[in-house]
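> Next come a sequence and a model predicted from it.
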Amino acid sequence: MSKKKELLRRAYVVLAMLVLVAILLVGSTVRISVIERSTWTAKGDSTKLEFVDIEPDRGNIYSHDGRLLATSVPFFDLHMDLNSEPMTDRIFVAHVDSLSIYLSQYVFKNESAGNVRRRLVRSRKAGNRYFLIKKDATYNELTQVKNFPLIRLGKYKGGLIVERKSRRLKPFKSLASRTIGLDRENAQSVGLEDTFDAFLRGAVGKRLMQRVGNGVWIPVHDLSEIQPERGQDIVTNLDMRMQDICQTALQEALIRHDADFGLVVMMEVETGAIRAMVNLDGGTSGGQYRERYNHAVADATEPGSTFKLASMMALLEDGFVDITDSVDINHGRAKFGRRVMQDAHWRKETTVSLQRAFEISSNVGIAKVVDDYYGVGDNAGKFLKQLKRFGLHEKTGIEIRGEGAPEIKDTDHPKWNRHMTLPWMAHGYELEVTPLQTLAFYNAVANDGKKMKPFLVSTIKLGTKVIKEFNPQELRSKIASRSTIAKAKELLEGVVENGTGRNIKSSHYTFAGKSGTTKLEYWVKGQNKYQASFVGYFPAENPKYSCIVMVTNPKKDGYYGGTVAGPVFKEIADRCMGTDVSLMAFNNNPKTDILETLPYFEVGYAPDLLKVLREVDLEFVQKTTNDWVVTLPAEEEGGLVVKNRNIDPDLVPNVVGMGLRDAIFILENMGLKVKINGSGKVKDQSLAPGTKLKNQKILLYLG
């Protein structure tokens, strides 16, 4: 019995010991996981290392004359590791007072030096290794902070942690904004930023980081760090002077006609280099027009009467007609199949020459002759073959992604109607092309039949080293015979001399082109939306530039291409003919035109303005060597006088009379936030010149 009791006693002892051990284990688990959790987590964090990416500087985008269009501006988040090992208590105590004074004076301006010191001491005692000094500091602010007491002892003893980031900026703001594009992390990039991303983005670097608790990581400075490689630079064909001319002219027209949106593309005839591309949309806050979508490249729409040139050239190439042949326009009304076609206006004439029908943009005249020759037998195929020879069925291949695909129906298309399709195609309906594709076709006519690929980028560079060059590219060596091209030019010149473009004819130089008026959504009863366009080239006798203007849904003061888009084309051509030295020989009165365009340069950047005055051989007296000047009529000497426009770095400047580009450049570089009302050059400003600068907002009134 006693032996049995002894065994039970021993079992109870073992059980008690097991229970005690279990209690100790549970207690230790609770202590470690709950009571001492933060301590052990911090110790675990201090041993966790990880390599992270260092984003490189993105390459710049330049205009063809070296102006900066897009750049990455660096910003810095500044922190302090107040518990770095080399920062001993002796070092900290010796410098904390003077550091607090500097931080209070230059960073925490609304906080006393005493309060800053208390925060620094508290943070050091709490083991803070990521004390925030400033977020989004500029490079100048970073340089200033690096010279503060304690911090200037170096990155180890001073504890400064610099996290570099960048922000993409466009110095010319809205000019060519959509063409330049956007580089976006969480959405599809667009424009040149997207197409050339592989060149612009550079190579990512690597940095070893240590986690110090609460999700905070600090850099470990060692030899394993791999520095990022800066991206390559893109040099475009864009000319910002022309871009500004085109945007200003278009914006004024959009406002005047209360249009939904509009576009301008300007191209060099011989090379296909795009010198300006403007896309302005309405519907934005404040009633302003902004670049939001590249209509010029992406929108394939029915072109309307600008397509009549292709119809006439097809007829000429096939030898069916000559421009002196006659056509019965029946006062501008005819029936094809079940549909009635009308000209824009009733015509008193019944029979006119084909050239005259083209000049007055007779829908009936062009449709009748196309139907007469191509609407019999299998001849429709000949018409389509000629359109394809012109390259109108193909994309241009411009670098920007998203080019709209042209649509030209074949005879086996399910919607082909043998009575109605040809007549409507003849004057620009039942087919679709983009504005850029239309311009490329007209540019080929101006270029004596050679069709060039429109292109935006000329060079990719790394520093001064050229990585890649993009040369002019020929799409088709000859879209038509020499005879047809000569007659096409005669037709286009006739439009400006005697037809729908005669209201924009210049007495100083010649240009050629065709107006277009497209009715939109014509299948909707009661719909009265139109698209006005004008496409052509100048000077007519030796074309240097081709240009297309399109204005969609003008709601005031007309909707015809000749009265809405045509004046925009002429204003652009006037300014180019008056300021481009290479075109002076084709201008009968260049100095008059130049003087008429000088308000555009009246106040501005001296090197730009003086260069223009010298190149066009205008008499002027220069009375300043400053960067910013104003040109005024010289009362005694005649000609012009160039005087100083004083810019005091501590006072709000006078930007009245400046172009928007120059005004924004000056004001934003002085720390002012700029808002704009209207279009054109600066007529007035909300802050009086001479007001002390305090990082204010300024409203510019344009006109």
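Done, it's in.
> all contacts plus neighbour counts: C-alpha atoms, from now on.
Fine.
> where exactly do the helices run in the stretch 251-400 of the chain?
For the stretch 251-400 of the chain, the helices defined by DSSP state H, counting those that start in this stretch occupy 295-298, 308-317, 354-359, 363-374, 380-389.
> roughly how far out does the last one sit from the chain middle?
Translated: helix 380-389. From the chain centre to the centre of helix 380-389 is a distance of 36 Å (Cα atoms, centre = their mean, to the nearest Å).
> Residue nearest the middle of the chain, spatially speaking?
For the chain, the residue nearest the mean C-alpha position is Ser177 (1.7 Å; Cα atoms, centre = their mean).
> what's the burial count for the nearest residue to that residue once chain neighbours are set aside?
Nearest residue to Ser177, sequence neighbours excluded (Cα to Cα, 6 or more residues apart in numbering): Glu291, at 6.2 Å. Around Glu291 there are 21 other residues, counting by other Cα atoms under 10 Å.
> residues in contact with Glu291?
Going by Cα atoms under 8 Å, 6 or more residues apart in numbering, Glu291 touches Ser174, Ala176, Ser177, Arg178, Val278, Asn279, Leu280, Asp281.
> Ile504 too?
For Ile504, the contact set (Cα under 8 Å, 6+ apart) comprises Val496, Gly566, Pro567, Lys570.
> Show me what the helix or strand containing the first one is packed against.
Right, Val496. Using DSSP states H and E, the element containing Val496 is helix 482-498. Applying 3 or more Cα pairs under 8 Å, 6 or more residues apart in numbering; DSSP states H and E, one finds that helix 482-498 contacts helix 308-317, helix 354-359, helix 435-446, strand 512-520.
> Put this next to the first one:
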Amino acid sequence: MSESNRRATTPRRRPPSEPLGAGRYWLMLGLVMLALGALAVRIVDLHVIDRTFLQGQGDARTLRTESISAHRGMITDRYGEPLAISTPVVSLWANPEQIPEDNIQRLMLAQALGIKVDSLDKRLERYRNKEFMYLRRQMTPEAAKRVLDLGLPGVYGQNEYRRYYPSGEVSAQLLGVTDVDDQGQEGLELAYNSYLTGTPGKRRVLKDRRGRLVRDLHLLREADPGGDLTLAIDQRLQYMAYRELKAAVNENNADGGTLVMLDAHTGEVLAMANQPSYNPNNRAGLDPHGLRNQAVVDAFEPGSVMKPLAMAAALETGRYHPSTILDTAPGWMRIDGFTIRDFRNYKDLSLTDVLVKSSNIGMTRLALDIPETAVLEKYQRLGLGQSPETGYPGESAGSLPSPIRLPRSKRATLAYGYGLSVSALQIASAYTAIANGGKRVPPSLLKLNEPPLTIDAIEPGVADDVLNMLDQVVQPGTGAHRALVPGYRIAGKTGTVRKTSGTGGYKEDAYRSVFVGIAPVSNPRIVTVVMIDHPKGDEYYGGAVAAPVFSRVAGSALRLLDVPPDQPVVATEATDS
């Protein structure tokens, strides 16, 4: 190809200085600068103008306000020994939508939770349209950590508290229980729930997209723990009372029983035990009957333990004194079509012997000879038929008959403990009037920080007379001699009462065995009621079944309370009467 042809086919290159090349350069430079300017404007917009909005959007995805659990207040005995405390636990929850479908991961999760994988799958399926479900409540922190350490998406933990009762079944009915959300459900836990419950706190935290905690930013409000509750209970006496009551119920093959011990001067409940009971820390297979605090919520016909209180009403009329003789022959009598009987024909008895022999005829003659409402009014003055006002949920007020047109038979039965219903706590409170020179002290489940208000219930001289009469009831050779405590003078009264049949009558072979005791007589410190429900052993009388429980419990209590003996220990051989 010639040189001229080659030049004709090769395009000519323009030098950079030519106008078209310069325009392209400045065009590209302008575009770059425009892009940089737009970027700068956007940066300013994001960091200055829209900063609040964007920060809010970011915070909504990473910042959380979390609740800080507040532990429930502690319940202690009168000396500060813990009866109910809150321990930290972890509840695991999940977002079902985030749980992996991988079978291996689900198997690992189920094994860590201690459940079957089929069960886990069914629960996840049930909550598949929800964002929250509990995997397991109230695990120990160590067990929960093993699950969380698996690092599975959608599995989270929240700190909570669980109630623990160091005394177990010993104080179960008195204390009550809380539910899984740490709210009181029974007993004192329910009665003082608002006081014991704390106020949760709040904190601001930073979390990643999987909900894991990245940083604890700041505290919004501190958790305020619940108030502590100090009971009148002496845990030493409570353990001892429960042990002896349980042994007596088992020994006599009884349906149950209850025991109440009051401080004679203050009315504080030093011990309150019930059978059957339950372990509040493990409620699997719980017998609902064991939930009942029988000492407070159950009322029953008390029988002969009411005779000393009716005797006080008779002595206050001024017509009688402890040595007054009554003719109880022939040992039975009919009133309003009903037959009243003594164990045997005691013939002439002093009023003291009426209590010693527990004569129904003697008490009937007294009741029919004094003003017709005298006994009923005395019971009312002693707090019977009225709420004890301890604040315990479901406490029984018992029942008394109407004073209007009180028939002679009703006046008689009231005098020896039938035709009314009372709780064990009410009986103990009524007997504090005998122990305190006529002043009754209302019962208190809480420790008192100041002297209690007292109620004039019995004339002082009459109260002292009845106390000395009851001292004669508990002597060697009497039916109550098994209540004796070596080294101490004991005043008390037995009772053996038939159980009602539910159809208006009484069962032939079902009884409650009762004993009420005051110790020591020279300076009363404790009042104790023991009731054994339907003993099915060889014996069922109050003196044979309930009195020995009092002896063991009162003897240990007096020594634990450092109460000095008030009589020398004399070896005696006693026989049942």
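Cool, the structure landed. What you see is a predicted model; the values in this text were computed from it and never measured.
> So which bit of the second structure is stretch 664-682 of the first structure matched to?
Aligned using TM-score structural alignment, stretch 664-682 of the first structure spans no residues in the second structure.
> what's the top strand by length along the first structure packed up against?
Secondary structure of the first structure read by DSSP state E shows that its longest strand is strand 68-80. Contacts defined by 3+ Cα pairs under 8 Å, 6+ apart place strand 68-80 of the first structure against strand 61-62, strand 131-137, helix 139-146, strand 160-169.
> quick one, strands of the stretch 151-300 of the first structure?
160-169, 205-211, 217-219, 233-236, 261-268, 274-281 (DSSP state E, counting those that start in this stretch).
> so which of those gets nearest Tyr442 of the first structure?
strand 261-268 (10.6 Å; Cα to Cα).
> how about the closest one, aligned to which bit of the second structure?
Using TM-score structural alignment, strand 261-268 of the first structure lines up with residues 256-263 of the second structure.
> Now that stretch on the first structure. Mean distance?
Superposed on the first structure, stretch 256-263 of the second structure shows a mean distance of 0.7 Å to its aligned residues (mean Cα distance after the TM-score superposition for the first structure).
> So what touches that stretch?
Contacts for stretch 256-263 of the second structure (Cα under 8 Å, 6+ apart): 241, 245, 249, 268-276, 294-295, 424-425, 428-429, 443, 525-534.
> what does Ala440 of the first structure align to in the second structure?
Checking with TM-score structural alignment, Ala440 of the first structure has Ser429 as its match.
> Could you verify my assumption that that match touches Lys439?
No: between Ser429 of the second structure and Lys439 there is no contact under Cα atoms under 8 Å: 10.3 Å.
> Neighbour count for the two, which is higher?
Ser429 (31 against 23).
> Could you tell me where the helix ranked longest in the second structure falls in the first structure?
As assigned by DSSP state H, the longest helix anywhere in the second structure is helix 19-44. Using TM-score structural alignment, helix 19-44 of the second structure corresponds to no residues of the first structure.
> next one: the helix or strand that that helix is followed by to chain centre, how far?
Using DSSP H and E, the helix or strand that directly follows helix 19-44 of the second structure along the chain is helix 51-62. Distance of helix 51-62 of the second structure from the chain centroid (Cα atoms, centre = their mean) equals 49 Å.
> do the same with stretch 409-429 of the first structure
37 Å.
> now stretch 404-419 of the first structure
How far stretch 404-419 of the first structure lies from its chain's middle: 34 Å, per Cα atoms, centre = their mean.
> Need the distance between the two termini of that stretch.
Stretch 404-419 of the first structure has an end-to-end distance of 28 Å (Cα to Cα, to the nearest Å).
> Also stretch 381-400 of the first structure?
Start-to-end span of stretch 381-400 of the first structure (Cα to Cα) is 32 Å.
> what comes up buried for that stretch?
Residues 383-384, 386-387, 390-393, 395-396, 398-400 are the ones in stretch 381-400 of the first structure that count as buried (16 or more other Cα atoms under 10 Å).
> cool, and stretch 501-518 of the first structure?
By 16+ other Cα under 10 Å, the buried positions in stretch 501-518 of the first structure come out as 501-502, 504-505, 509-518.
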